[in-house]
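Asks: I need the structure of the sequence given here:
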Amino acid sequence: MARARYKSLVDRFAADIRSGQLTPGTRLPTHRQLALREKMSLVTASRVYAELEAMGLVSGETGRGTFVREISLSADLGIIQQSVAADMLDLNFNYPSLPSQTELLRNALRQLASSGDLEALLRYQPHGGRPHERACVSRYLSNHRLNIAAKNVLLVNGAQHGLAITVMGLLKPGDVVAADALTYPGFKILAEIYGLELVSIPAKDHGPDLDELERLCQRRRIRAIYCMPTLHNPLGWVMKAGQRNRLVELAQKHHLLIIEDAVYAYLAESPPLPLAMLAPETTVYISGFSKNVAPGMRVGAVAAPEKWIPSLERAIRATAWNTPAVMTAIICEWIEDGTVARLEEEKREDARLRQSAARELLAGLDYISHPSSYFIWLPLADEVRADQVVMALQEKLVSVSTAEPFATSKHVPHAIRLALGSLDLPTLRKALATVRHVIKLQTDL
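Replies: Model (predicted):
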């Protein structure tokens, strides 16, 4: 009978939320108040809210209470790319492109069509890529301060595929992986699908809190750490040399596999050495050509110790067999003729211009960014709720992401991430002005 009462209370709350009688942002009674009002135990009251939270209807926030969520928003809020209205201004995804890139591709296809090697591109490729192309990417990585032999470089279908084969080839379901409290959503999805347990490392001084990482290693049997030491997404930090050395020491002391995501590293000028140079025997370094060249060029690179290459190649075989031969040929040609280096320099300058526009248009808002990154992390004031900001912006045809897709901790901060790389500069300025206007209105309310 008690269970029937508890279930009917859940259903009553759910109906009120879905009908709009309980509006988004409404603070619900505390667990104790609900227990007294409904004449039930505190444990049962807590179970009511837990079930509503599991249904995606409320969110419990430590120190603040339990609030009705904005259920008209996608539950993913940025994890999965969705089609949006043609006039929606996209500050959710980054696909930075320069006006010259279309003509570059047209010319590259013409050149490839007249090459003598075209027939070879129709056949299956070696799982890790053709030797001369692995050597080409090895030379490219050396320009980014990672000196590694071609035999230790594998070509993959973009950086996300690189992360996937690393998880499949080197980790097992149930393994515990440390990751930043705010991290790349694509890795969170991989961890969920593959049955990894993510433990959260808080942020501290432009990098992960390494003291907390050590405490985690002492309490738990952690198998790996996933990190972005150079141009962290979404916080934009570049870890200092001393922080990197300390992280490597901890990894070696506790036998951690380091997964180094360097997909945005090209945007940072003169960063410290990659972790893969400091700990080559324990680090898998993952990069790609989606951000520095174009998302449609599904080519990535995984650099790893020789002992792990066979396992990673098996994972490539199981997932995609080999990298797209035509795209790889074009990327390698662009590496050799300097096109990739030129695009990276132009995009660094493009990102700086966009950050400059953001500083002007978001003046007075306390946000976190790197001066040459394509994203901004914007924490909201205590009284402002992220889901309501996102909904208000959607009504004004601006798409942004909340912190939810990025959070690995139970506590999800009220913040939004702004991706700056998908709109032309005048349109970006318009979108940022709208963001500032909406946040000010929500703060005033």
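
Asks: drop to CA atoms for contacts and neighbour counts, all remaining ones
Replies: Will do.

Asks: Ala191 and Leu198 touch, don't they?
Replies: Yes - with contact defined as Cα atoms under 8 Å, Ala191 and Leu198 form a contacting pair (7.2 Å).

Asks: the two: which has the busier surroundings?
Replies: Neighbours were counted for Ala191 and for Leu198 using other Cα atoms under 10 Å; Leu198 has more, 24 against 20.

Asks: what sits against His232?
Replies: Thr183, Val238, Tyr264 (Cα atoms under 8 Å, 6 or more residues apart in numbering).

Asks: quick check: closest non-adjacent residue to the first one.
Replies: Nearest-residue entry for Thr183: Phe406, 5.0 Å, with adjacent residues in sequence omitted and distances by Cα to Cα, 6 or more residues apart in numbering.

Asks: state the distance from that neighbour to Tyr266.
Replies: Distance of Phe406 to Tyr266, computed by Cα to Cα, to the nearest Å: 22 Å.

Asks: equivalent analysis for Arg436, please.
Replies: From Arg436 over to Tyr266 the distance is 29 Å, taken as Cα to Cα.

Asks: more neighbours: these two, which one.
Replies: Using other Cα under 10 Å as the criterion, Arg436 and Tyr266 rank with Tyr266 on top: 22 against 15.

Asks: could you also give me the structure for this next sequence, so I can compare it with the first?
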Amino acid sequence: MTILSLIAKNKPGEGQKYAHLEQLFKTAIRDGVLLPGEKLPPLRTAAWEAKCSLGTMSRVYSSLERKGLVNARVGQGTFVQEAANIGADVILPNPLQSNYVPPLKNDTIIDLGLNAIANDWGEEIIRWALQRTSTKASSFNLMTYRDGFGDNQQKRALRVFLPETLQGISEDRMLINHGAQNGVYTALGRLASPGDTICQEPLSYPGVSAAISQLGLSSLTVETDAMGICPVSFEQHCKKGRVRILVTTATGHNPTCITTPIARRKEIGLIAQKYDVLIIEDDIYGFLYPDAPPPYAEIFPEQAIYLSGLAKRISPSLRIGFTVAPPHLTMLMAQGITAQTWMVSPILTNAAMEIAGRTEDLTSFTRQTTIAAGKRHDLTNRILAPYITNYASCQSHAWIELSETTSTSQLVRRAAKAGVHILDGSRFANNTTAGKHNIRLSIMTPDTIQQLERGLIKLSTVLSNPNESSCDFF
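Replies: All right, here's what the predicted structure looks like:
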């Protein structure tokens, strides 16, 4: 059987052709109908066989490429990715892959791609918390089963990690999960059904699209501007289709750095109320923005789901996250957690509770991190000012605008040769046009500000000579 015969046998109906076709190609790759290195049919041929528009099939191919399943080669066509290159890097790119370009002169790579937040105290406090858990936690806490809804004592202890305006919520509005990504997946899986449409920003953290695809849901993108989601565009989508959920990062948006002001949040929330659309807000960077407007879950408590976690605040290894939502929704999500993993790891939960008890240290740690973010933000602007957009709200990362004549993929490779790992903006794209002339920098990843400065200076040289080889400069 070929992919064309598979399409002919499983033609999409009149509904969501894009989602159906994408799943068909993914299944064909998984089952070996399409083999590693095999060339996909030309777009026109595939569209004709599927009885869909060329634009729909083009969107399918672009989505498969963003997910790392295929590789488009200029002038040659689109090919199934080799098996060794299909993996977790669909979401989290791996700079050590075989197709990665090593830096010149054996320099150590300066990683501005992985979106982590370096700190000097994360490892120490995790070791301390695990040791305390091993010696102080009761047998009842460590050696028993619980359901996904969690324990009220744990929730009360961990509320310290929520924004101050949400710390007074009742326990039935809070849920502990395995990190913000797990919260996104659980919320989408339990609160949306096949046929529902998920509304996203044109650019977002790739984990959201991965969850939508894994769950077989449909998605569309809403227009954005310098203040975030455009209310007119959002309402138009709500009027047209079965929009069930809007997913957004309203504070410190990844990758664009936009923080949506309070007036705009109220506009979006009122539209969501009018059309009964749930808002899922990922606030993983919120602790870096103490002056940000309140989250949707505070302004519209019956319409919004708040998600956060400790991956950025303390360490990616501490897979503990938090959900705030109306009680009936936290109960549904608790059922999802029980179905997936039965419960959140008691060891990690107890370790997080130990850390939560160090309130003075947490305040000090957060202040240190925000001060460091401010210094790195100023340094980045000083070196790369002509290229940065949304400078005023940049904290954990930076969004770089390139000219339309600059090849983003080639720039990424030239930066790699110079010893700097950066990410192509198209990795964050939820449609075919977003992020084509951008790169994202994770300015909090290097261990020291001196390492960041070296990387930014190298990148500045590459950016100022976009059509030259970095070999000429390093």
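
Asks: quick one: TM-score?
Replies: The TM-score (TM-score structural alignment, normalised by the length of structure 1) is 0.81; 398 aligned residues with a Cα RMSD of 3.2 Å.

Asks: and the aligned residue in structure 2 for Leu441 of structure 1, how many neighbours?
Replies: Correspondence of Leu441 of structure 1 to structure 2, assessed by TM-score structural alignment: Asn465. When counting by other Cα under 10 Å, one arrives at 15 neighbours for Asn465 of structure 2.

Asks: for Val90 of structure 2, same thing?
Replies: 18.

Asks: from Ala386 of structure 1, how far off is the closest residue to Leu420 of structure 1 other than its chain neighbours?
Replies: What sits nearest to Leu420 of structure 1 in space, not counting adjacent residues and going by Cα to Cα, 6+ apart, is Tyr374, at 5.0 Å. Distance of Tyr374 of structure 1 to Ala386 of structure 1, given as Cα to Cα: 21 Å.

Asks: also Ala50 of structure 1?
Replies: Distance, Ala50 of structure 1 to Ala386 of structure 1, using Cα to Cα: 21 Å.

Asks: between the two, which is the more surrounded one?
Replies: Ala386 (26 against 16).

Asks: structure 2: which residue goes with Gln252 of structure 1?
Replies: Alignment note (TM-score structural alignment): Gln252 of structure 1 maps to Gln273 of structure 2.

Asks: the host helix or strand of that match - contacts with which helices or strands?
Replies: Using DSSP states H and E, Gln273 of structure 2 maps to helix 262-274. If you count contacts as 3 or more Cα pairs under 8 Å, 6 or more residues apart in numbering; DSSP states H and E, helix 262-274 of structure 2 packs onto helix 231-240, strand 278-282, helix 296-299.

Asks: and these as TSV, adding mean neighbour count?
Replies: As requested, these are exported to TSV (neighbours: other Cα atoms under 10 Å):
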stretch	mean neighbour count
helix 231-240	15
strand 278-282	24
helix 296-299	20
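
Asks: now those as CSV including distance to Ile422 of structure 2?
Replies: Shown next, in CSV, are these (distance: least, Cα to Cα, whole Å):
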stretch, distance to Ile422 of structure 2
helix 231-240, 31
strand 278-282, 23
helix 296-299, 32
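
Asks: so which of the ones you listed gets nearest Met174 of structure 2?
Replies: Judged by Cα to Cα, the one of these that comes nearest to Met174 of structure 2 is helix 296-299, at 11.3 Å.

Asks: tell me the residues of structure 1 aligned with the helix or strand that the closest one is followed by.
Replies: Scanning forward in sequence from helix 296-299 of structure 2 by DSSP H and E, the next helix or strand is strand 304-309. Mapped onto structure 1 using TM-score structural alignment, strand 304-309 of structure 2 covers residues 283-288.

Asks: in the superposed pair, what's the mean gap between that stretch and structure 2?
Replies: Here stretch 283-288 of structure 1, set against structure 2 after superposition, deviates by a mean of 0.8 Å using mean Cα distance after the TM-score superposition for structure 1.

Asks: and the residue most central in space within structure 1, how far from Val390 of structure 1?
Replies: The structure's structure 1 has its C-alpha centroid closest to Tyr184; by Cα atoms, centre = their mean the separation is 2.1 Å. The spacing between Tyr184 of structure 1 and Val390 of structure 1, counted by Cα to Cα, is 19 Å.

Asks: what does stretch 243-251 of structure 1 contact?
Replies: With contact meaning Cα under 8 Å, 6+ apart, stretch 243-251 of structure 1 is reached by Gly207, Leu210, Glu214, Pro229, Leu256, Leu257, Ile258, Leu275, Leu278, Ala279.

Asks: pick the one among these closest to Asp87 of structure 1.
Replies: Pro229 (35.6 Å).

Asks: can you find the partner of the closest one in structure 2?
Replies: Aligned partner of Pro229 of structure 1 by TM-score structural alignment: Ala250.

Asks: wait, isn't Thr445 of structure 2 in contact with Ala118?
Replies: Yes - when contacts are counted by Cα under 8 Å, Thr445 of structure 2 is listed as touching Ala118 (5.4 Å).

Asks: these two: who's more crowded?
Replies: Set side by side, Thr445 of structure 2 and Ala118 show more neighbours around Thr445, with 22 against 19, by other Cα under 10 Å.

Asks: re earlier: which neighbours do Thr445 and Ala118 of structure 2 have in common?
Replies: With Cα under 8 Å, 6+ apart as the test, Thr445 of structure 2 and Ala118 reach no residue in common.

Asks: pull out the buried residues from the lengthiest helix in structure 2.
Replies: For structure 2, the helix with the greatest residue count under DSSP state H is helix 359-384. Under the neighbour-count criterion of 16 or more other Cα atoms under 10 Å, helix 359-384 of structure 2 has 362, 365-366, 369-370, 372-374, 376-381, 384 buried.

Asks: nearest to Ile400 of structure 2 among those residues?
Replies: Leu384 (8.6 Å).

Asks: got a list of what the aligned partner of the closest one in structure 1 touches?
Replies: Here Leu384 of structure 2 is matched to Leu362 in structure 1, going by TM-score structural alignment. Residues near Leu362 of structure 1 by Cα under 8 Å, 6+ apart: Leu432, Ala433, Arg436.
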